[in-house]
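Student: Okay, here's the prediction I keep looking at, along with the sequence it came from:
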Amino acid sequence: MERAHHGNISFLSSFCWEGCHYYAVSQCFVFGRGTWLTVLGQPNSSPSVTLSPPSPEELSNNKAILVCLISQPNDFYPSGLTVAWKADGTPVTQGVETTKPSKQSNNNNKYAASSFLSLSPDQWKSRSSYTCQVTHEGSTWKREWSLQSALRSQDPHPPNEA
């Protein structure tokens, strides 16, 4: 690794094949996270996002975990992303666990991740919709589960559509 100085800015350089992150920062003052530069080793690939509600078995065991899968059939690249959860449109942060993106073993150098929202059965029943929102490379994907759409999909006699 080499260190180069240009004026008041220091750079660390190293040999990098893909997915490297470089920071340019002032020697004396750094505000925020500095400047984020991503060197890509392949084209961006957008994720697929799937949201699954708690299973009946979980609910009978006094658990309610929603699962947001961020991967198949499209793994994503580069690895950086954010996940946000909402219940009835209100942000939820308690009970959220999101995995660190992991490189997939199928040699495509892409990533997959998951996010989980753990609730009590009473919390689960108290809201009518849940949303998993994934942001990757400036684009956002939202997947929503709602009681209304779940009931509609179980109706053996749906209304005629015009």
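Tutor: On my side now, so go ahead. Numbering: from 1, shown residues only.

Student: C-alpha only now, for contacts and for neighbours.
Tutor: Noted.

Student: how deep is Ile65 tucked in, by neighbour count?
Tutor: 20 (other Cα atoms under 10 Å).

Student: ok, and for the host helix or strand of Trp145, which residues are buried?
Tutor: In this structure, Trp145 sits in strand 139-146 according to DSSP states H and E. Neighbour counts using 16 or more other Cα atoms under 10 Å place 144-146 of strand 139-146 among the buried residues.

Student: Of those residues, just say which sits nearest to Ala4.
Tutor: Ranked by distance to Ala4 (Cα to Cα), the buried residues of strand 139-146 are led by Glu144 at 48.4 Å.

Student: residues touching that closest one, list them.
Tutor: 51, 129-132 (Cα atoms under 8 Å, 6 or more residues apart in numbering).

Student: one more time with 10 Å, if that's ok
Tutor: 50-53, 85-88, 129-133 (Cα atoms under 10 Å, 6 or more residues apart in numbering).

Student: what about versus this one:
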Amino acid sequence: MSWFSRSKLPLQAVIEHFCLLLYFLQGTKLTVLGQPTVAPAVTLFPPSAEELQTKKATLVCLMSDFYPSDVTVAWKADGNPVTQGVETTKSSKQTNSKYVASSYLTVTPDQWKSFKAVTCQVTHQGKTVEKSVSASECS
């Protein structure tokens, strides 16, 4: 005897439940919180003087001590979105059970010097934090 034949549910209800379950599993992420939500500490590092001499300028956006693990990062230069030269790591669990991630923006030294401000925009649990830096602050 199958589960369905023992069930008191009408066939239509079983089909609707199954379809809803399939829809939910196709892209919805359910996070069960094991601890309170904690916003990331965000630090933006400018390129080092040594790296600038190698014809490269990498900015590092470090996000640490956050929970849960999902964060999104967007970069802006002078208020305009930047997508080229961006790499973002997946979140990794720290020893304190919170998460850490980093995002890197690589540009040329000339681009870096020409920008008035470069901004790392981090969104976590619907809240956004922005950190900005400029070459003029670093000289």
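Tutor: Cool, got the structure. These numbers were taken from a predicted model, which means no experiment stands behind them.

Student: before we move on, back to that, what about burial for the contacts of Glu144 of the first structure, which qualify?
Tutor: Using 16+ other Cα under 10 Å, the buried members of the contacts of Glu144 of the first structure are 50-51, 53, 85-87, 129-133.

Student: which residue is nearest the centroid of the first structure?
Tutor: Val83 (3.7 Å; Cα atoms, centre = their mean).

Student: Would you mind confirming that that residue is in contact with Ser114?
Tutor: Yes: contact criterion Cα atoms under 10 Å: Val83 of the first structure and Ser114 qualify, at 9.1 Å.

Student: what touches both of the two?
Tutor: By Cα under 10 Å, 6+ apart, the residues touching both Val83 of the first structure and Ser114 are 68, 70, 97-98.

Student: wait, which of the residues you listed is closest to Asn8 of the first structure?
Tutor: Distances from Asn8 of the first structure to these, taken by Cα to Cα, are shortest for Thr98, at 37.8 Å.

Student: what separates the closest one from Ala87 of the first structure, distance-wise?
Tutor: Here Thr98 of the first structure is placed at a distance of 17 Å from Ala87 of the first structure (Cα to Cα, to the nearest Å).

Student: tell me what the longest helix anywhere in the second structure is packed against?
Tutor: For the second structure, the helix that runs over the most residues, judged by DSSP state H, is helix 11-25. Contact here means 3 or more Cα pairs under 10 Å, 6 or more residues apart in numbering; DSSP states H and E; on that basis helix 11-25 of the second structure packs against helix 3-6.

Student: which residues in the first structure does the helix it packs on align to?
Tutor: Helix 3-6 of the second structure lines up with nothing in the first structure when matched by TM-score structural alignment.

Student: now do stretch 35-47 of the second structure
Tutor: Against the first structure, stretch 35-47 of the second structure falls on residues 42-54 (TM-score structural alignment).

Student: Now the terminal residues of the matching stretch, how far apart.
Tutor: Note: stretch 42-54 of the first structure ends 36 Å apart using Cα to Cα.

Student: and if you look at stretch 42-49 of the second structure?
Tutor: End-to-end distance for stretch 42-49 of the second structure: 22 Å, by Cα to Cα.

Student: ok, residues contacting it?
Tutor: So stretch 42-49 of the second structure is contacted by 56-66, 100-107, 109, 112, 118-122, 129-135, 137-139 (Cα under 10 Å, 6+ apart).

Student: Show me those that map onto helices.
Tutor: The helices, defined by DSSP H, take in 109, 112, 135, 137-138 from those.

Student: Can you tell me how far the aligned partner of Thr131 of the first structure in the second structure is from Pro109 of the second structure?
Tutor: Aligned counterpart of Thr131 of the first structure in the second structure: Thr119 (TM-score structural alignment). Note on Thr119 of the second structure: its distance to Pro109 of the second structure, by Cα to Cα, is 16 Å.
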